[in-house]
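[1] Pasted the sequence and its predicted model underneath.
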Amino acid sequence: MTAAFTAAANGAEVLLVEESDMVGGTTAWSGGHVWIPCNPHQKAIGVVDPPEQGLRYIMSLSRGLIDENLIRSYIANGSEAVSYLDEQAGTVFYAVRDFADYHPGHPGGLPGGGRTIECSPFSFLELGP
């Protein structure tokens, strides 16, 4: 959905097709959370999250099976993506206080929360008929 929105916002003609008989696919069942280290909403809840801390956390969980450069890119660009959606798509993300990383005891883990963001609830009527 984010890729489709971004493409449309940049002038592309976009068609979203849903395979399921219900809109949303697996997203319809998710909790709606997004895990983004160093996100722009952490400051509002007093969280300081240096990029190296998020990197250390992910790498400690990966057991060496993930490309560190991909994680560095995710951390470096995740915050920008959140800001873009907030500004261009009208999302209203906020950092979830006290929603700890799944393994806060791992190196770089954040036990007090802040890396998980979610959107404020909205009326489905806003989506149209």
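    That came in fine, so what should we check first? Residues are numbered from 1 along each chain as shown.
[2] Please make it C-alpha for all contacts and neighbour counts, starting now.
    Will do.
[3] which residues of the protein fall in strands?
    For the chain, the strands defined by DSSP state E cover 34-35, 93-97, 113-119.
[4] Columns mean neighbour count and distance to residue 85 on top of these, output as CSV?
    Below are those laid out as CSV (neighbours: other CA atoms under 10 Å; distance: least, CA to CA, whole Å):
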stretch, mean neighbour count, distance to residue 85
strand 34-35, 14, 13
strand 93-97, 20, 9
strand 113-119, 23, 11
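[5] Which helix runs longest in this protein?
    Looking across the chain with DSSP state H, the single longest helix is helix 68-84.
[6] what packs against that helix?
    helix 51-62 (3 or more CA pairs under 8 Å, 6 or more residues apart in numbering; DSSP states H and E).
[7] okay, now the one to match up with it:
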Amino acid sequence: MAAVDDDTDLAYDVVVVGAGAGGLAAAVAAAHHGARVLVLEAADVCGGATAWSGGWLWAPRTLLAHEAGVDESAEDVTAYLRAALGADFDEERIAAFLDGAPEMVEFFHTRTTLQFVPGSRINDIYGDLPHAGTGNRSAAPRPLNARRLSRRTRRLLRGQLYETSFLGMGIMAGPDLGAFLAAARGSLRGIWHCFWRVGLHLIDLVTHRRGLQLVNGTALVGRLLQSAEDAGVDIRVNTPATALERDTDGRVVGVAATSPDGPLHVTARHGVVL
């Protein structure tokens, strides 16, 4: 991420409010299209609720599914969503989602640091409904060793939620979790995996005071932060947006915010993403 100055009046092409997965993804996409981007985050770290989540996304018909030999029709997925959503089904929005989701996954997977692993064995939640999937409709961020991140990016990354981890160590759904469950049943391979994972985590705690083997939501945010840094996105933490600024025609032209140094006014030449 590029350094930012201390001026109280700034100008960017795009201003993004919030540094969760949605905000960071929007910032990275805008920067890849040539925009100068600023992200404003109210907290002292980035990630929001995303960093404490499983980090999975439901995105059918992606290149990951195609590489696994699964090529579904949009009609099958639409039929499942129609059954799952009932009265909330919106055909136009669902069609837009099914068109856009594969493009989104391909963009991040092939052009940024955010790579995914396929949920080849992750069934759809409503498995009893018509056309429910039995795998390859979900994807998760590829685990990330935080040593690959710059020091500033590591400082910006929200840590794993302690209450849903082992001493702050996340466990990824899939083979990682399967190995821990196998260890509980006495599997020697599972026990070795657990010793390896926990041992690395304890070393990280001693040397860096936090776990560096990122999985789930922390891996998603970590990879997005690295992608943002690669794309030249500016990020300001401890800087909550307080109001949208408009011109005389009512068009949003910027954001008012409060930084640690005082009030801040940011002009957004092309738009504000909330």
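    On my side now, so go ahead. These numbers come from a predicted model, not from an experiment.
[8] Tell me which of the strands of structure 1 sits nearest to residue 18 of structure 1.
    Go through the strands of structure 1 one by one with CA to CA and the one that ends up closest to residue 18 of structure 1 is strand 34-35, at 21.5 Å.
[9] what range in structure 2 does the closest one sit on?
    With TM-score structural alignment applied, strand 34-35 of structure 1 matches the range 57-58 in structure 2.
[10] Could you export the strands of structure 1 to JSON lines, including columns for distance to residue 56 of structure 1?
    Converted to JSON lines, the strands of structure 1 look like this (distance: least, CA to CA, whole Å):
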{"stretch": "strand 34-35", "distance to residue 56 of structure 1": "15"}
{"stretch": "strand 93-97", "distance to residue 56 of structure 1": "20"}
{"stretch": "strand 113-119", "distance to residue 56 of structure 1": "14"}
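[11] among the ones you listed, which is nearest residue 51 of structure 1?
    strand 113-119 (11.3 Å).
[12] quick one: that closest one aligns where in structure 2?
    Using TM-score structural alignment, strand 113-119 of structure 1 pairs with 135-141 in structure 2.
[13] helices or strands next to the longest strand anywhere in structure 2 in the packing?
    In structure 2, assigned by DSSP E, the strand with the most residues is strand 262-273. Here strand 262-273 of structure 2 touches strand 9-17, strand 252-259, going by 3+ CA pairs under 8 Å, 6+ apart.
[14] Next, format the ones you listed as a markdown table and append distance to residue 241 of structure 2 and mean neighbour count.
    Converted to a markdown table, these look like this (distance: least, CA to CA, whole Å; neighbours: other CA atoms under 10 Å):
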| stretch | distance to residue 241 of structure 2 | mean neighbour count |
| --- | --- | --- |
| strand 9-17 | 7 | 20 |
| strand 252-259 | 4 | 20 |
